[in-house]
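sequence unavailable; structure follows:
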């Protein structure tokens, strides 16, 4: 056992709210990465983190802190959390570093401000607003057909 894992299972269903946020982040990140103007982030503390090797397998690698990375994308992980992908700016024996939203905010300097700048507001607030909006739309759709609401009022059931 070399400590590597196979690529993750297929991604779970993504809420519409999370998908909208991921689309915005991926668009901005990929455009800035293509232009070579990606924001650089450095690890603020030592930690053992998940990396994706060049052969597509995953492993845990120790980092000492201070290493620089650029954000290259985001996807929904198999546990339903956003996973941010970071490419090392210096030579490394792996292709990218993968961090959950919380890890990225805790370990990458200025990442929280960067994410807020991309989506125009705080990431958690944006997720809550999008989730509330999609639940309101679902409720409206449910109430749009009155036959569902008034199908069993109990009249004449005595």
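Ah, there it is. As the structure is a prediction and not an experimental result, all values here were calculated from the model.

from now on I want contacts and neighbour counts done on CA atoms only, so please keep to that.
Fine.

what is the burial count for the closest residue to residue 69 other than its chain neighbours?
Nearest non-adjacent residue to residue 69, counting by CA to CA, 6 or more residues apart in numbering: residue 88, 4.4 Å away. When neighbours are counted by other CA atoms under 10 Å, residue 88 registers 20.

so residue 88 sits against residue 97, correct?
Yes. With contact defined as CA atoms under 8 Å, residue 88 counts as touching residue 97 (7.4 Å).

here's the one I want to compare it with:
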């Protein structure tokens, strides 16, 4: 996995978490779906759901095969710490989340109707937001430096 992939995943995570937080969203897994869960000791296994378990989006990471993996934490105390779902399986394993991704893309101007194209659109949106945030931070840094130098009576003296 490259540093570029890590940055892309971090940008998408920030973008999705902000949107999910604004909407105060939890996502439900349907009954009898086998989710990849992470135990407290860090090991993974498949576990069938009872249906109705609520999850909060925790982050997005790029898996070993280069595909996005969504990490969810259970809203209520469980015998595991997280569930992970690949982009290709999210429609079956977290259908409400898949629908939300498509709706979120549409709300940002996408005409995407499939989960994969909506996610690709959101990756681009997240990159734009991250770039704008970095530009604003750089501008603030420049303004602060100019202010600091202007307030220093010894600046430019040799």
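Arrived safely, thanks for sending. As the structure is a prediction and not an experimental result, all values here were calculated from the model.

which residue in structure 2 lines up with the residue nearest to residue 69 of structure 1?
Aligned counterpart of residue 88 of structure 1 in structure 2: residue 74 (TM-score structural alignment).

so what's that match up against?
Contact partners of residue 74 of structure 2, counting by CA atoms under 8 Å, 6 or more residues apart in numbering, are 53, 54, 55, 56, 81, 82, 83.

now those residues: which count as buried?
Neighbour counting by 16 or more other CA atoms under 10 Å classes 53, 54, 55, 56, 82, 83 among the contacts of residue 74 of structure 2 as buried.

helices of structure 1, start to end?
All helices of structure 1, identified by DSSP state H, fall at 16-35, 101-107, 111-119, 123-143, 146-149.

and the longest strand anywhere in structure 1 against structure 2, how far off on average?
Secondary structure assigned by DSSP state E gives strand 68-76 as the longest strand of structure 1. When structure 2 is overlaid, strand 68-76 of structure 1 sits 0.8 Å from its aligned residues on average, using mean CA distance after the TM-score superposition for structure 1.

what stretch of structure 2 does that strand fall on?
The aligned range for strand 68-76 of structure 1 in structure 2 is 54-62, by TM-score structural alignment.

what does stretch 98-113 of structure 1 give?
So stretch 98-113 of structure 1 sits over residues 84-99 in structure 2, by TM-score structural alignment.

what residues sit buried inside the matching stretch?
The neighbour-count check on stretch 84-99 of structure 2 (16+ other CA under 10 Å) flags 84, 85, 86, 87, 90, 93, 94, 95, 96, 97, 98, 99 as buried.

what does stretch 95-111 of structure 2 give?
Result for stretch 95-111 of structure 2 [16+ other CA under 10 Å]: buried residues 95-106, 110.

against residue 97 of structure 1, how distant is the residue nearest in space to the middle of structure 1?
Residue closest to the mean C-alpha point of structure 1, counted by CA atoms, centre = their mean, is residue 82 at 2.4 Å. Separation of residue 82 of structure 1 from residue 97 of structure 1 (CA to CA, to the nearest Å): 14 Å.

ok, residue 120 of structure 1 next?
Distance of residue 120 of structure 1 to residue 97 of structure 1, given as CA to CA: 25 Å.

kindly report the same for residue 140 of structure 1.
Distance, residue 140 of structure 1 to residue 97 of structure 1, using CA to CA: 41 Å.

how about residue 33 of structure 1?
Look at residue 33 of structure 1 and residue 97 of structure 1: by CA to CA, they are 16 Å apart.

also residue 42 of structure 1?
From residue 42 of structure 1 to residue 97 of structure 1 the distance is 12 Å (CA to CA).

quick one on the thing from earlier: what sits against the closest residue to the residue nearest to the centre of structure 1 other than its chain neighbours?
Distance criterion CA to CA, 6+ apart; nearest residue to residue 82 of structure 1, sequence neighbours excluded, is residue 76 at 4.6 Å. Residues in contact with residue 76 of structure 1 (CA under 8 Å, 6+ apart) are 11, 12, 14, 82, 83.

tell me which of those persist in structure 2.
Among those, the contacts conserved in structure 2 (both residues aligned by TM-score structural alignment, their matches' CA atoms under 8 Å) are 12, 82, 83.

if we can go back for a sec, nearest to residue 116 of structure 2, of the buried residues of stretch 84-99 of structure 2?
Lowest distance from residue 116 of structure 2 to these (CA to CA) belongs to residue 87, with 7.4 Å.
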